[in-house]
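A.B. asks: Need a 3D model of the sequence below.
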Amino acid sequence: MHRFPRHLLLPLLAALLCLTSVGALLVGPLALHLSDLRSLLSPGPSPETAYASAVLLEIRLPRVFSALLIGAALAVSGAAMQGLFRNPLADPGLIGVSAGAALAATLWLALKPALLTALAAAWVLPLAAFVGGALAALLALRLGQREGQTSVASLLLAGLSINAIALAGIGLLQQLTDDATLRDITRWMLGSLGKAGWTEIAAAAPLLLLPALLLPREGRGLDALLLGEAEAGHLGVDVEALKRRILLLAVLAVGASVAVAGMIGFVGLLAPHLVRLLIGPGHRLLLPASALLGALLLLLADTLARTVATPIELPVGALTALLGGPFFLWLLARMGGRVGAL
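C.D. replies: Modelled structure (predicted):
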């Protein structure tokens, strides 16, 4: 099968990402022009451009940054999880991390003390989501352990159970909260970047950047793991330590993304597969390319979500599911039930 030229993929994705970012800044209910960007970003905009400058700096620019960070972190986490378990259906959401993070974030939204300032709340929410995702991952790992080794089938079954329990808890909390909190919880469940501001980005960016920057460094170990755990161990890879590092970074990525944007599915599944179809399974290029493509996909989905039905904003999580769901079904049909092979 003819592959896409590997040396061109990263520059091409980076160029597309830059062009799409500029386009996302310009489109919306208030149409902007490329020639206006310099004046709008100047320190002292004129009274005539003050409103447009505020829209650009306080609404669109934070959304672009959050889409880039979240998309990259989710996609590279998905690619690493698929390589770790040698299973193309693996995803942080499948082992309960997303649902655990969402349950913790929902619990915080329902019970947060009124005395906390908005700044403190913005920092606590990513932490709560991270703790929830970490607890879910630890429980799934504990249930997935068989004689000191991680069983993929047991881990995924544990993740499905944790997902069901967490979603039931979220449903109960929705019944016990007031209307305003219920709207916030619904937004989390559907996924939205509508409330992503500079404060939320500052709180979540470190948790999102770590996976996006550190997971591509695990490419060599994941390539060795494609041969099998025993073979990877003979090549000098500490397989259990590799699993712990990848799972920890995936929890960071998912917990922070849930805290900022709610549950956004399929980015971690879709982006790695599209890259793998182009260049094959080598993780040293697959991981950074997945990060760039995940950022591009989520940015496109968010731009579509806020423009396609103006003045109504669609939930971006629903759009990613509409894109990823059919791809997921196609993948299952193409594999013919062989879920254990890449």
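A.B. asks: C-alpha from now on. contacts and neighbour counts both.
C.D. replies: Will do.
A.B. asks: In contact with the most centrally placed residue in the chain, which residues?
C.D. replies: Centroid check for the chain by C-alpha atoms, centre = their mean gives L74 as the closest residue, at 2.8 Å. When the contact criterion is C-alpha atoms under 8 Å, 6 or more residues apart in numbering, the partners of L74 are A250, A253, V254, S257, V267, G268, A291, G294.
A.B. asks: What is the nearest of those to I162?
C.D. replies: Within the contacts of L74, proximity to I162 (C-alpha to C-alpha) peaks at V254, which comes in at 15.3 Å.
A.B. asks: Now the closest one: closest residue in space that isn't a chain neighbour?
C.D. replies: Once its chain neighbours are removed from consideration, V254 has its nearest residue in S98; the separation is 6.0 Å (C-alpha to C-alpha, 6 or more residues apart in numbering).
A.B. asks: Distance from the one helix or strand that neighbour maps to to the middle of the chain?
C.D. replies: With secondary structure defined by DSSP states H and E, S98 is part of helix 97-111. Computed by C-alpha atoms, centre = their mean, to the nearest Å, the chain-centroid distance of helix 97-111 equals 16 Å.
A.B. asks: quick one, the helix or strand just after it and helix 97-111 angle?
C.D. replies: Moving toward the C-terminus from helix 97-111, the next helix or strand (DSSP H and E) is helix 118-144. Computed with axes from the mean of the first three to the mean of the last three C-alpha atoms, to 10 degrees, the direction of helix 118-144 lies at 140 degrees from that of helix 97-111.
A.B. asks: Next, the structure of the following sequence, for comparison with the previous one:
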Amino acid sequence: MSADPATTVRGPAGTAHAVLLLLAAGALAVSVAGAVRIGTADVGWSGLARVLGGRLGLDVRPLAPLVDSLVWDLRLPRVLMAALVGASLAVCGTVLQAVTRNALADPYLLGVSSGASAGAVTVLVLGIGASTLGVTGGALAGALLSFGLLLLLLRRTGLDSVRIVLTGVVVGQLFTALTSLILMASADADTTRAVTHWLLGSMAPARWNTVVVCAIVTPLGLLVAWLCSNALDGLAFGSDTATSLGIGVRHTRTLLLVVTAALTAVAVATVGAIGFVGLIVPHGVRFLVGPLHRLLLPYAALAGAVFLVWTDALARIAFAPREVPVGVITALLGVPLFLLVLRKRGEL
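C.D. replies: Have a look, this model is predicted:
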């Protein structure tokens, strides 16, 4: 399941990809810095440098406490969370499209998002676990419960791609129905509005403690997926091909499903369900760099991070001072971008 050194890109092609990855990482760093600056109250480059310098203990003239708190406590964790969630969703989409051999697979295929929504609504509306779990904890518990149910239903199926897709849809519909039932039976208008806003996805709840959790989970998930690059290449051609290459199909699929479920659960529990990132980014990156997952995965992670950073920035400023849920913006951008990718691939 690990990356085979014999197949690693060498020579001019390898150097070119290394340079491109560095450029992409630089673009992400610039995007994070640029997105932190903009908002209803713009902060200049010098102001941003002074905030960061002060937090690092450098001898700089501090900004006003209100501006310092705005940048450090609100904007920076929000933008970093957008980068981490964007990378997670893009990696999950890339992995699931290979594991299920389904071009329309995205991180919410497994029903984890619906489980997280049900868990969050249970806490918000019914108050169950509100004092111990909170909304984020409830969403995470719901996501893990839905994934556990998925594995239970798949335990005797051999984890073939068709059954994964169908069972994931069934589990997702079950928890979506539970969410609707709880809202219809117990929620008032204000609670329903708050839940709807959460379900559409928003980076507003991001704080340093949740950023730290995502900063641990996301790189680990990406590393495990990258170490399975050769297995993903084989699985993309089907179980028979993967088996002939010596890949343990069932164990590899189980590992990758656990990784994608963990990444999706943490992302959805923190910021809600954000669609289209895990669907369009892998297709766009695959069109540019090819299908080999040892290249596709890191590029997809960086592209997903940059995409969601700027999408969230647009959600903040497009209708200021009112904020639009970022999931609305990703859907509005995602539909035409996905149609464009399909057209370029000759599938439309």
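A.B. asks: Post the TM-score for the overlay when you can.
C.D. replies: Laid over one another, the chains give 0.86 as their TM-score (TM-score structural alignment, normalised by the length of structure 1), with 329 aligned residues with a C-alpha RMSD of 2.8 Å.
A.B. asks: if we can go back for a sec, and the residue nearest to V254 of structure 1, how far from E218 of structure 1?
C.D. replies: S98 of structure 1 sits 22 Å away from E218 of structure 1, going by C-alpha to C-alpha, to the nearest Å.
A.B. asks: So the two - more neighbours on which side?
C.D. replies: Neighbour tally, S98 of structure 1 and E218, criterion other C-alpha atoms under 10 Å: the higher count belongs to S98, 34 against 17.
A.B. asks: just checking, that one touches P92?
C.D. replies: Yes - the criterion here is C-alpha atoms under 8 Å, and S98 of structure 1 meets it with P92 at 6.7 Å.
A.B. asks: where do the contact lists of those two overlap?
C.D. replies: When contacts are counted by C-alpha under 8 Å, 6+ apart, S98 of structure 1 and P92 are jointly contacted by V254.
A.B. asks: how long is stretch 221-237 of structure 1 end to end?
C.D. replies: Across stretch 221-237 of structure 1, the straight-line distance between its terminal residues is 6 Å, by C-alpha to C-alpha.
A.B. asks: That stretch: which residues count as buried?
C.D. replies: Within stretch 221-237 of structure 1, the residues that qualify as buried by neighbour count (16 or more other C-alpha atoms under 10 Å) are G221, L222, D223, A224, L225, L226, E229, A232, V237.
A.B. asks: which one of the residues you listed is nearest A79 of structure 1?
C.D. replies: Of all the buried residues of stretch 221-237 of structure 1, the one with the least separation from A79 of structure 1 (C-alpha to C-alpha) is L222, at 10.0 Å.
A.B. asks: ok, that closest one - contacts?
C.D. replies: Taking C-alpha under 8 Å, 6+ apart as the test, what L222 of structure 1 contacts is A80, G83, L84, H283.
A.B. asks: Looking at structure 2, name the residue matched to H273 of structure 1.
C.D. replies: Matched across to structure 2, H273 of structure 1 falls on H283, judged by TM-score structural alignment.
A.B. asks: ditto for G282 of structure 1
C.D. replies: Under the alignment defined by TM-score structural alignment, G282 of structure 1 is paired with L292 of structure 2.
A.B. asks: now do S98 of structure 1
C.D. replies: In structure 2, the residue paired with S98 of structure 1 according to TM-score structural alignment is S113.
A.B. asks: how about the contacts of L74 of structure 1 in CSV, adding secondary structure and neighbour count?
C.D. replies: Formatted as CSV, the entries for these read as follows, by DSSP: H, G, I helix; E, B strand; the rest coil; neighbours: other C-alpha atoms under 10 Å:
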residue, secondary structure, neighbour count
A250, helix, 34
A253, helix, 34
V254, helix, 36
S257, helix, 32
V267, helix, 30
G268, helix, 31
A291, helix, 33
G294, helix, 32
